[in-house]
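>>> Fold the following for me, if possible:
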Amino acid sequence: MKRILYFFPLNPVEKKGGSQTRALHLLKYFKARGMQVDFITKSVWGQYTPETVKAFEDSGLAEHIWVLDRKPVKGNPVKYFFTYKLWHILYERKLKLVPGSFPNHTTLNLRRQFDAILRRQQYDYIIISYAYWADFIRDNPLVGNAVTIIDTHDLLASQHQHDTGFDKGAALGDELRRLAQFNQVWAISPEETYFFSQFLKEKVKYIPMIMTAPAPVKETVEKDFDLIYVASDNPHNLRSAAWFFKEVYPLLPANTRICVIGVITAHVSKDYPNVTLIPFVDDLDAYYRRARVALCPMLTGTGVKVKVVEAMSHGLPVICSERGLDGLPDKTSNGCLSANDPQTFAANIQRVLSDKALYEQLSRQGQAYFQQHFSIESGYQKLDKAMGIDR
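Model (predicted):
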């Protein structure tokens, strides 16, 4: 039985964002292939209570779950300085942190805990999510003969390009340096696969978002909403939601029923008529079934937009901007209509809601596109190839 050490910085069973959806389905793949997973993460306020850890353990997706602390408990300031802070400063100097790059989150305390796990057990694969933590394996002899894999999730230099003091050349070089340490680099989109492979060649593997298609629903479900908009509150979504409600929403008929789901709702006014705000739902599928069209008004960001893929799987046409098409292997015949200006964006919404033939065409396109590119069958084939599994 192959053993995997898998680091992911969030709680995958919370399913609050696209990255957690990806992690959850990777864990399901490892289980389906009979692999044994030890899961490590970092402590995040509110995410790892005894109850959530127990729910994760009961899922059977990991044999061991370790929640690591970014820093040790401070306690006595003098003792903290001489037993940790001073050594952490020296550790960061050894890492040679690059000025102007995006953050490096591999603190000395995290590295010590990571190394302690490797001393207890050798692994066939070590998978790290995000280049923030790539230096877990930097100059690390405890890795042994494990195949090391970085699951990039995003081009982080692009994500941080608006940070104060950001240097794009330094950041891109640092990102490539971090990724080059690994035997494999998993990219979630064709665009990032192309970019990384220009420098890292055959190390780069295209591992798309993988999802389970929703079960067919025999009964007719009442369509309570014309539009559904699902989003977290990262900076890209904040800008996109503000643009939609300021520029597009006023152009729509007053009776257009919109359902907004996710923590983005904290940033949407409660005063908009016919707009329902739902911060969290246990069953997102049920709301997709109650909606007619999905929205993705992204203005910035990289990687595949998970909510677009989810909408496709449910046969919902997607009205999006050009950034909403990022991560899709083909930009046409995919169930989406895209536009960047508010007038055309609003017109696309009204076209799809009023034109039954167009609606059905986009619905069929989206479902077929999902099956071809993002289904379990398609994704597992790519993962099998990357991990050297013959089936």
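
>>> Every contact and neighbour count from this point should use C-alpha atoms.
OK.

>>> Show me where the stretch 1-150 of the chain has its strands.
Here the stretch 1-150 of the chain has its strands, by DSSP state E, counting those that start in this stretch, at 3-7, 36-42, 64-68, 125-129, 147-151.

>>> now do the stretch 251-391 of the chain
For the stretch 251-391 of the chain, the strands defined by DSSP E, counting those that start in this stretch cover 258-261, 275-278, 291-296, 318-320, 336-338.

>>> With distance to residue 324 and mean neighbour count as new columns, can the strands of the stretch 1-150 of the chain be given to me in JSON lines?
Putting the strands of the stretch 1-150 of the chain into JSON lines (distance: least, CA to CA, whole Å; neighbours: other CA atoms under 10 Å) gives the following:
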{"stretch": "strand 3-7", "distance to residue 324": "28", "mean neighbour count": "22"}
{"stretch": "strand 36-42", "distance to residue 324": "29", "mean neighbour count": "20"}
{"stretch": "strand 64-68", "distance to residue 324": "34", "mean neighbour count": "17"}
{"stretch": "strand 125-129", "distance to residue 324": "23", "mean neighbour count": "23"}
{"stretch": "strand 147-151", "distance to residue 324": "21", "mean neighbour count": "22"}
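
>>> one more to line up against the first:
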Amino acid sequence: MKKILFVYPHNFLECNMGTNIRVYFLAKELRSLGYEIDLYAFRNFLSIYDDFDEMNCHEKLVNSLYLYDYRETVLFRKRHKIHRYISQVLHNEELENWVTPSMVKQFNEITSSIEYDYIIMFYAYTAELISPGNYRGSSSKIYFMEDLLSVAHFVSGRSKYIGGLLDSEIKRISYFDKIVCISSDEKILFEKLLPNKQFYFLPHLISKKNVTGKLVNKVMKVLFIGYDNEYNIEGMRWFFENVYSHILVDIELIVVGKVTKYIDGSYPNLRKIEYVENLRELYLNVDMVICPLQNGTGMKIKVVEAMSYGIPIVCTSRGVDGLPDKNRNGCLVSDTPEGFADAINRLATNTALYKECQMKINEYFSEILDWAVYKEMLPKLFD
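Next up is the predicted model:
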């Protein structure tokens, strides 16, 4: 049986944010193909691993769990703070590098004691682990590009200059044998920058849902799902501060996830739910999904999941990031508060428009995003 090592900082069994859901379904598919999966993850970062064995016992997606203490990275970065400051002054700041000598040592001990056929990594922050100077093994290396990290740092204001960030991201991605992009946009960009590498477009691994007989609620239920990352917080605040007052129809607004902690003020038609166990039940009971994000890269998992249920979506331009077609996917897109609210108002009051959006989303998802379209790609990737 072939063995794979996932290098992913989070506990992906916690399906509480888009990237975890993406990695979880990838692991399920690879296990169904007969691969054994070990996970190299971070403690003292975001995830908690106290209940990992209990969470893993049902599906047994992970054979062995290896944990690196992220506090080592924090201390290492503090000791080298002056070097980062000089780089910023010289405008050649690199993308964050989480790799430390102790991480390299631990990683090489693991990969030399177990013969992995593949190493799969999801963030370029840890790519130096498999650089020619650090990695001593011979496993095939595959990068699943979930986000364009250099652009994300730049647009969020964490870095003033993008040149050094992008250069370092290109360099780290060049360490891999194959690069799998969740975003069509990022595949097109990077295959031009690294013409000698193999690139693939593989959207979120999700299938079309059978929702025959689903009825629209009399008071339309409008949903936003969001983990408490900076993009979701920013998007929700933009919505309530700029869009909410322009909504003229009677709706029930449902916000789900840790982002609820950052909604200021009270709204009579708002229901906040921090955690939902059954997302299918939630999607089957809502009529519309919104994605008011102002920033971000990659593909929005929340948008793709809504599309799999044929639910009409109102979003900003960031909501259709990563989709091969930005105009004919069935989503209503607006970047202005008035336009965003108007799209909600029209969907809530215009039955013909609502059904038209449903039809377009169903057709687009079946042709472009359905896992059935890409099912043959995964075995070929690992051939």
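
>>> TM between them?
Overlay of the two chains. TM-score (TM-score structural alignment, normalised by the length of the second structure): 0.89; 374 aligned residues with a CA RMSD of 2.7 Å.

>>> quick revisit: Throw the strands of the stretch 1-150 of the first structure into TSV and include distance to residue 207 of the first structure, thanks.
Shown next, in TSV, are those (distance: least, CA to CA, whole Å):
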stretch	distance to residue 207 of the first structure
strand 3-7	16
strand 36-42	19
strand 64-68	24
strand 125-129	13
strand 147-151	9
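
>>> re earlier: can you redo the strands of the stretch 251-391 of the first structure as JSON lines, where the extra columns are mean neighbour count?
Output for those, formatted as JSON lines (neighbours: other CA atoms under 10 Å):
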{"stretch": "strand 258-261", "mean neighbour count": "22"}
{"stretch": "strand 275-278", "mean neighbour count": "18"}
{"stretch": "strand 291-296", "mean neighbour count": "26"}
{"stretch": "strand 318-320", "mean neighbour count": "27"}
{"stretch": "strand 336-338", "mean neighbour count": "23"}
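
>>> can you list the ones you listed in JSON lines and add distance to residue 77 of the first structure?
Output for these, formatted as JSON lines (distance: least, CA to CA, whole Å):
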{"stretch": "strand 258-261", "distance to residue 77 of the first structure": "44"}
{"stretch": "strand 275-278", "distance to residue 77 of the first structure": "44"}
{"stretch": "strand 291-296", "distance to residue 77 of the first structure": "48"}
{"stretch": "strand 318-320", "distance to residue 77 of the first structure": "52"}
{"stretch": "strand 336-338", "distance to residue 77 of the first structure": "55"}
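
>>> and residue 149 of the first structure, which of those strands is closest to it?
Between residue 149 of the first structure and those, the tightest spacing by CA to CA is seen for strand 291-296, at 30.5 Å.

>>> what range in the second structure does that closest one sit on?
Taken onto the second structure by TM-score structural alignment, strand 291-296 of the first structure occupies residues 286-291 there.

>>> And for stretch 122-130 of the first structure?
Aligned using TM-score structural alignment, stretch 122-130 of the first structure spans residues 115-123 in the second structure.

>>> for that stretch, how far is the first residue from the last?
Taking CA to CA, to the nearest Å, stretch 115-123 of the second structure runs 22 Å from one end to the other.

>>> Distance of the counterpart of residue 100 of the first structure in the second structure relative to residue 161 of the second structure?
Counting by TM-score structural alignment, residue 100 of the first structure lines up with residue 93 in the second structure. Separation of residue 93 of the second structure from residue 161 of the second structure (CA to CA): 8 Å.
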